[in-house]
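In: Sequence first, then the predicted structure:
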Amino acid sequence: MTLIDLASDPSAVVRKAVAARADAPAQALRPLTRDQDRQVREAVARNPSTSIANLLRLVKDDDRWIRWAVASNPACDESVRRAMAQASDKELRGLLAESRELEPELAAKLTDDVSPEVRERLATHTHDLDVINTLLADRTARVRKGVARNPRTTAAQRSALAADPVVDVRAALVRSLELDEADLARLVDDRSVQVRLAMATSEVVPPHIRQQLTRDPDEMVASAARDFRPGTGNASAVRAPRIAHRPSAGAGRSGRGTTR
C-alpha cells in the first residue's frame, strides 16, 4: 500500500524509484506507464516485474527509448514480441530480430521485413536454420553478409556463402567462421584481393592456409599473412544483441517524447 501511495508522489525521483522496484505491485506500476516523466515510464519498461498488459502499453509509447527498453525486458512474452513485430519503429523490430526467444512464426515474418537492417540483424543472430536458408537467398548483400557472420550456419550454408557473388559477403565469411577445407582451398585463390586479405588477417583461418597466402601475388596480402600474429587479426564479427539505454546527456529531461 505504501508503494501504491508513493506512485502518485509529486517527486519524479520518488516515482522512478517505485517504478524500478521489483516488488512493486501492478496497481503501483499501472499509473506510472502513463507518467508525464519519461524516465519514470522507462523504469517501468525495464522492470522485470511489469505485467504483460503494462508492457503492451509501453511498447506503443511515443518515446522511442521507452519502446526500446521494453525489448530488453525479460518479462516479454509472445504477445509483446508480436506487437513489436507489427511496430513501425525499425529499431524496435531490429531489437526483436536479435532476440533468442523469437518464435519461428515471428522470425519467418521478419525475413520479409521492409528494412534490410532488420533482416541483417535477424540473419546474424537467428538460430533457426530455415530462416537462415531463406535469408541466404535475400537479394540484399548486407543481409547475406549477416548470415556470413552467424556461427549457427551449417557447413552447406557456409559453402553457399563461400560462392556468393558479392565480395563483402565472402570477406565477412572468412573473417568470422571456420570453413571446410574445400571452401578454404577455393577462397585462397579468390579473385578478390579484399577476400584474400581478409583471410590473411583472420583469426579463424588455419595456419596452413595463411602460409599459402604468404606467396600471394599481391604483396599487400602476402605481407599481411607473413606479419600476422594471433590476437591481432579479425575476430568473429558477431556482436551481442543491442540493449538500448538512453544517453546520459538527456537524463535531466522529462515529459512525453515524440521522437520516433
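Out: Thanks, I have it.

In: When you work out contacts or count neighbours from here on, use the C-alpha atoms and nothing else.
Out: Fine.

In: Assess the claim that residue 157 and residue 134 are in contact.
Out: No. Using C-alpha atoms under 8 Å as the test, residue 157 is too far from residue 134 to be in contact (10.9 Å).

In: Quick check: what element follows whichever strand or helix holds residue 157 along the chain?
Out: Following DSSP states H and E, one finds residue 157 within helix 155-162. Once the chain leaves helix 155-162, the next helix or strand it forms, by DSSP H and E, is helix 167-176.

In: which other helices and strands contact that next one?
Out: Here helix 167-176 is seen to pack against helix 141-147, helix 155-162, helix 193-200 when contacts are counted using 3 or more C-alpha pairs under 8 Å, 6 or more residues apart in numbering; DSSP states H and E.

In: Any chance of those in JSON lines with mean neighbour count and distance to residue 94 as columns?
Out: JSON lines is the format used below for those (neighbours: other C-alpha atoms under 10 Å; distance: least, C-alpha to C-alpha, whole Å):
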{"stretch": "helix 141-147", "mean neighbour count": "25", "distance to residue 94": "13"}
{"stretch": "helix 155-162", "mean neighbour count": "18", "distance to residue 94": "23"}
{"stretch": "helix 193-200", "mean neighbour count": "24", "distance to residue 94": "27"}
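
In: Below is structure B, check it against A:
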Amino acid sequence: MPDRRPIALVTGASSGIGEALARRFAAGGHDLVLVARRAEPLRALADALTAAHGVRAWAVPVDLAQPDAPSVLATAMRRARRPIDVLVNCAGVVQVGRFAETPAARHRELVDLNVGALTSMLAHFVPPMLRRGHGRVLNVASIAAFQPVPTLATYAATKAFVLSLTESLAEELHGTGVTATALCPGITATPMLSGAERAHPGLRRLPRLVVGSVDDVAAEGHAACLRGDVVCVPGLLNTATVTAGRALPKWLVRRVGGALSRGLE
C-alpha cells in the first residue's frame, strides 16, 4: 500500500448496508468518499466518522442512475488527487411485485442502477487500481442472485448479473494485487426493507429469524473484502439456503420460490 491512509469509496452510503460498511472501513482506518443522492445524510455521516475515528470523509452527492455520473465522479476523484483503494458498490433499488404489474420505467430504473451504474463504476475505477498494483472491490449482490425469485424477478436478475460479473472479474484480476468480492446478504433490516414492507404488508409476516442485522452483514462483508474472498454469504441460515438451492433441481427451486412469494402476497 502507498505511504498514506487508504481511501474507500462507498456508494449507497446514506443508509442501510452502505452506511454500515462505511462505518466499518472508517473504524479500520480508511478515509472515505461517501456517495449517494441525499446530501444531508452524507454530510452528517462524514462528520460522525471524522469525529469517531479521526479519518477524513468527503460527502459527494451523486445520482448514479444518471448515465454520466460514474464518469463525472471518477474525473472528480482524479482532479482532487484521491486515488480509490477500495470501491464499494452498494447503491441499488428493489421492487417487490408481479412483473406484469410493474411499470416498464421501474424495471428500467432497476437495471440502470443495479447493473448499469455498477458496471460503469467498475470500468472507471478498476483500471487505475491495476496500474497501481493494488485495490479491493466489494460489490453488494444478494442471495437472490443464486435463484429465481418470483415477485422480485427483475431485482433478482440484476443481482445475478452482479454475482456473475464479480466472479468473472475476480478471475481476470488474479495475481494483479486487485481483488473483487461479491457480498450476498439475505433479507436485512434496512430502510429498503421497511419501504418494501409498507408497499407490500405481507412481507411483515416474515419470521424475524430470517431478517439479518445490518451491522453483522457489514462486518462479514468488510472482512471478506480485505481478505480478497470472491463470494461472501453472511449468516449460517443464508449459507445453508444457498447451498440447498444449488443442490436441488432448478424446477423445484422455482416452485418453492413461487409458493413462498404467493404466501406473502
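Out: Cool, got the structure. Since this is a predicted model, take the numbers as computed values, not measurements.

In: Send over the TM-score of the superposed chains.
Out: Their TM-score after superposition, calculated using TM-score structural alignment, normalised by the length of structure 1, is reported as 0.27; 108 aligned residues with a C-alpha RMSD of 5.4 Å.

In: I'd like the helices and strands packed on helix 167-176 of structure 1 laid out as JSON lines, including distance to residue 46 of structure 1.
Out: Converted to JSON lines, those look like this (distance: least, C-alpha to C-alpha, whole Å):
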{"stretch": "helix 141-147", "distance to residue 46 of structure 1": "28"}
{"stretch": "helix 155-162", "distance to residue 46 of structure 1": "37"}
{"stretch": "helix 193-200", "distance to residue 46 of structure 1": "40"}
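
In: in the stretch of helix or strand residue 251 of structure 2 belongs to, what counts as buried?
Out: Residue 251 of structure 2 is part of helix 250-263 when elements are defined by DSSP H and E. For helix 250-263 of structure 2, the buried set under the neighbour-count rule, 16 or more other C-alpha atoms under 10 Å, comprises 253, 257, 261.

In: of all the helices and strands packed on helix 167-176 of structure 1, which lies closest to residue 109 of structure 1?
Out: helix 141-147 (15.0 Å; C-alpha to C-alpha).

In: Packing partners of that closest one?
Out: So helix 141-147 of structure 1, by 3+ C-alpha pairs under 8 Å, 6+ apart, packs with helix 116-125, helix 129-136, helix 167-176.

In: now these as CSV including mean neighbour count?
Out: Below are these laid out as CSV (neighbours: other C-alpha atoms under 10 Å):
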stretch, mean neighbour count
helix 116-125, 25
helix 129-136, 18
helix 167-176, 25
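
In: could those helices be laid out in CSV, adding distance to residue 81 of structure 1?
Out: Supplementary listing: these in CSV, determined by distance: least, C-alpha to C-alpha, whole Å:
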stretch, distance to residue 81 of structure 1
helix 116-125, 14
helix 129-136, 17
helix 167-176, 29
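
In: by contact count, what packs against the host helix or strand of residue 78 of structure 2?
Out: If you go by DSSP H and E, residue 78 of structure 2 is part of helix 69-79. Secondary-structure packing of helix 69-79 of structure 2 (3+ C-alpha pairs under 8 Å, 6+ apart): helix 118-132.

In: which is the next helix or strand following the helix it packs on?
Out: Using DSSP H and E, the helix or strand that directly follows helix 118-132 of structure 2 along the chain is strand 135-140.

In: quick one: that following strand to helix 118-132, angle?
Out: Between strand 135-140 of structure 2 and helix 118-132, the angle comes out at 160 degrees (axes from the mean of the first three to the mean of the last three C-alpha atoms, to 10 degrees).

In: Which secondary structure elements does strand 135-140 of structure 2 sit against?
Out: strand 86-89, helix 153-172, strand 178-183, helix 214-227.

In: what's the most buried one of the ones you listed?
Out: strand 178-183 (a mean of 28; mean count of other C-alpha atoms under 10 Å).

In: counting contacts, what elements does it pack onto?
Out: In terms of contacts (3+ C-alpha pairs under 8 Å, 6+ apart), strand 178-183 of structure 2 is packed against strand 135-140, helix 153-172, helix 214-227, strand 231-232.
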